[in-house]
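Trainee: Quick one, structure for this:
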Amino acid sequence: MKTTKPTTEQSSNYDGLEKMGISELLFNINKEDQSVPLAVEKAIPHINNFVTMTVSRMQLGGRLFYIGAGTSGRLGVLDASECPPTFGVSEDWIIGIIAGGDGALRKAVENAEDDMQQAWKDLIKFNICDKDVLLGIAASGTTPYVLGGLLKAKENGVITGSISCNKNSVLSMNVDYPIELIVGPEFITGSTRMKSGTAQKLALNMISTTVMIQLGRVHGNKMVDMQLSNKKLVIRGIKILMEELGIDKESASVLLKKYKNVRKILEIHKRDSGSQTLKKE
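Mentor: Next up, the predicted model:
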């Protein structure tokens, strides 16, 4: 019986890559990448279902966990780590875990992804419980580390989701909310750090950003809860206050130095029904 290779393992649409010039390589890689957003678009209904459920859980005090190995794990950790400075949330709202631990962020850890038991051991260190949500990320949809964590999580009443880049993967078959991003063969056969990784990054951006907006961490289209951790962000905060309150740069700067949070200033302004009280402080 003939078996079909998973999409992520199918041969590239291009051959003789080493014979191509720089310009041709760049053009062809870019051409392949242009198909990625369309693949993500097709998955929006499934992403919507996962986000809707995640928001409802987090409104009740739950957290969102990401687990993955290799590129997928790194993307999960990256997305989770960007939420506190961007949205001013606690570091335990969205938690990213990679097979092999933090050392695997920079250097591959041999056989880390092959252990079916380790993910759950990593998760229980954070006291994961049935109020939480777990998203497993694996381009192949078969990574043992991710699958083992998802199966154990389901046993313990945790809502589960997955992001994979193959149809009907074993991950998809074993979670509550599967998301499949079918981007086609990679430019370099099997190199899922390319189109698959890009698709996963886009989906994670959509998930965390939409969750944070739904949880009230954005005002209008502005990051009013961002951590003012550098000069660029302080300047951004001043500009937001100038636009929102109709005040000058100096007044905005004084307010930001005093309250150290854009949202807090906007809330005081709303409470006092005008900026005059703030200006006089």
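
Trainee: From here on, just use CA atoms for contacts and neighbour counts.
Mentor: OK.

Trainee: tell me what the helix or strand residue 82 falls within is packed against?
Mentor: Assigned by DSSP states H and E, residue 82 belongs to helix 70-87. Helices and strands touching helix 70-87, by 3 or more CA pairs under 8 Å, 6 or more residues apart in numbering; DSSP states H and E, are strand 64-68, strand 94-98, strand 133-137, helix 195-214.

Trainee: Figure out which of the ones you listed is closest to residue 11.
Mentor: Closest approach to residue 11 among those (CA to CA): helix 195-214, 13.7 Å.

Trainee: distance between that closest one and the chain's centre?
Mentor: 5 Å (CA atoms, centre = their mean, to the nearest Å).

Trainee: can you map out the helices along this protein?
Mentor: All helices of the chain, identified by DSSP state H, fall at 22-33, 36-42, 44-59, 70-87, 118-124, 144-155, 170-173, 195-214, 231-245, 249-259, 262-271, 276-280.

Trainee: so which of these comes closest to residue 10?
Mentor: Using CA to CA, the helices of the chain put helix 195-214 closest to residue 10, at 12.7 Å.

Trainee: on that earlier part again, so can I have CSV of the helices of the chain showing distance to residue 189 and mean neighbour count?
Mentor: Formatted as CSV, those follow (distance: least, CA to CA, whole Å; neighbours: other CA atoms under 10 Å):
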stretch, distance to residue 189, mean neighbour count
helix 22-33, 12, 13
helix 36-42, 16, 17
helix 44-59, 26, 17
helix 70-87, 16, 21
helix 118-124, 28, 18
helix 144-155, 22, 22
helix 170-173, 21, 20
helix 195-214, 11, 20
helix 231-245, 41, 17
helix 249-259, 51, 16
helix 262-271, 47, 16
helix 276-280, 60, 12
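
Trainee: Please give the structure of this sequence too, so both can be compared:
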Amino acid sequence: MTSHDLRTELASLTTEAFRPELADIDRLPTLEIARLMNGEDAGVPAAVAAELPRIAAAVDAVADRMTRGGRLVYAGAGTAGRLGVLDASECPPTFNTDPAQVVGLIAGGPDAMVTSVEGAEDSAELARRDLDALKLNAEDSVVGVSASGRTPYAVGAVEHARALGALTVGLACNENSALAAAAEHGIEVVVGPELITGSTRLKAGTAQKLVLNMLSTITMIRLGKTYGNLMVDVRASNEKLRARSRRIVALATGAGDEEIEEALTRTGGEVKHAILALLAGVDGPTAARLLEECDGHLRAALAHAPR
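Mentor: Next up is the predicted model:
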């Protein structure tokens, strides 16, 4: 694509549109600029709401694959890639997932998290190599993320993943995007032109973060990683999380501090096991066996516990 063709394509995108009414924004008082930004951001949830049926369908499809051992892989460039890496990196401490279970790929690799890697987003071949390095298979799910919906790295990732039989989701912020068209599940959250022309780290980035929150969180709920709205698979890797673990057990069981400490000790600090041990009156090994038989779903384990 020539430079002229690219400029023409970008000019047609809602996310790149120029807003002449904001041409003097740099002359406004700081508080007024802040009000403008806040007003712009207020419309993002409504744009996400319009895509909820498609988001829900994508979640159910991803959860189905992950139940069978598949992985969730995000692929994007720039802000979109960083948001995918962020969402993936927060799954292990929040839901006790294996770091290889939810993966974030960013065009240009780890260096691109903090700096621009020249030309990386323009390479569909780079996306194919990154996915091949993961030994992607048909049980996996790949979510391509791109505000414009045309980024070659994200589109290339989805096209390659689909050719391999993997589930594919395309998350964009423009209608009729190449990314959504390439994916089995297309999600287009149209937030409109940015306050600063083309700065898609703003509303588009916020919209992508909200959707990625839903994709990972609701998938983990479907996988039994929560009990009600409690993070019963939380990994207690620091003092704050250890304190949170005790509080979660208390909220789920109503047990006293001594009982909670004893249950956590008996179950090796596993919150879900401790809750089951307290609510069902079983020992640590029995709690572990019941949860294994029920694929980690605490409610199901409680239902199957001896009376």
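
Trainee: about what we covered before: with distance to residue 87 of the first structure added, can I get the helices and strands packed on helix 70-87 of the first structure in CSV?
Mentor: Formatted as CSV, those follow (distance: least, CA to CA, whole Å):
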stretch, distance to residue 87 of the first structure
strand 64-68, 15
strand 94-98, 11
strand 133-137, 19
helix 195-214, 7
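
Trainee: Out of the ones you listed, flag the one nearest residue 119 of the first structure.
Mentor: strand 64-68 (7.5 Å).

Trainee: what does the closest one rub up against?
Mentor: 54, 58, 73-74, 76-77, 80, 93-99, 119, 132-138, 145-146, 149 (CA atoms under 8 Å, 6 or more residues apart in numbering).

Trainee: Quickly note the distance from the aligned residue in the first structure for residue 181 of the second structure to residue 70 of the first structure.
Mentor: The equivalent of residue 181 of the second structure in the first structure is residue 173 (alignment by TM-score structural alignment). To residue 70 of the first structure, residue 173 of the first structure is 22 Å away according to CA to CA, to the nearest Å.

Trainee: do residue 280 of the first structure as well
Mentor: Residue 280 of the first structure is 54 Å from residue 70 of the first structure, by CA to CA.

Trainee: which ones are touching the counterpart of residue 154 of the first structure in the second structure?
Mentor: In the second structure, residue 154 of the first structure lines up with residue 162, judged by TM-score structural alignment. By CA under 8 Å, 6+ apart, the residues touching residue 162 of the second structure are 168, 183, 184.

Trainee: Which one (most neighbours) among those residues?
Mentor: When neighbours are taken as other CA atoms under 10 Å, the top entry among the contacts of residue 162 of the second structure is residue 168 (28 neighbours).

Trainee: hang on, that one packs against residue 138?
Mentor: No - at 10.3 Å, residue 168 of the second structure and residue 138 do not qualify as touching, with contact defined as CA atoms under 8 Å.

Trainee: just to revisit the earlier point, the helices of the first structure: which one's closest to residue 2 of the first structure?
Mentor: helix 170-173 (19.3 Å).

Trainee: Turn the helices of the first structure into a markdown table, columns for distance to residue 107 of the first structure.
Mentor: Below are the helices of the first structure laid out as a markdown table (distance: least, CA to CA, whole Å):
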| stretch | distance to residue 107 of the first structure |
| --- | --- |
| helix 22-33 | 25 |
| helix 36-42 | 27 |
| helix 44-59 | 30 |
| helix 70-87 | 9 |
| helix 118-124 | 18 |
| helix 144-155 | 17 |
| helix 170-173 | 25 |
| helix 195-214 | 17 |
| helix 231-245 | 31 |
| helix 249-259 | 40 |
| helix 262-271 | 38 |
| helix 276-280 | 51 |
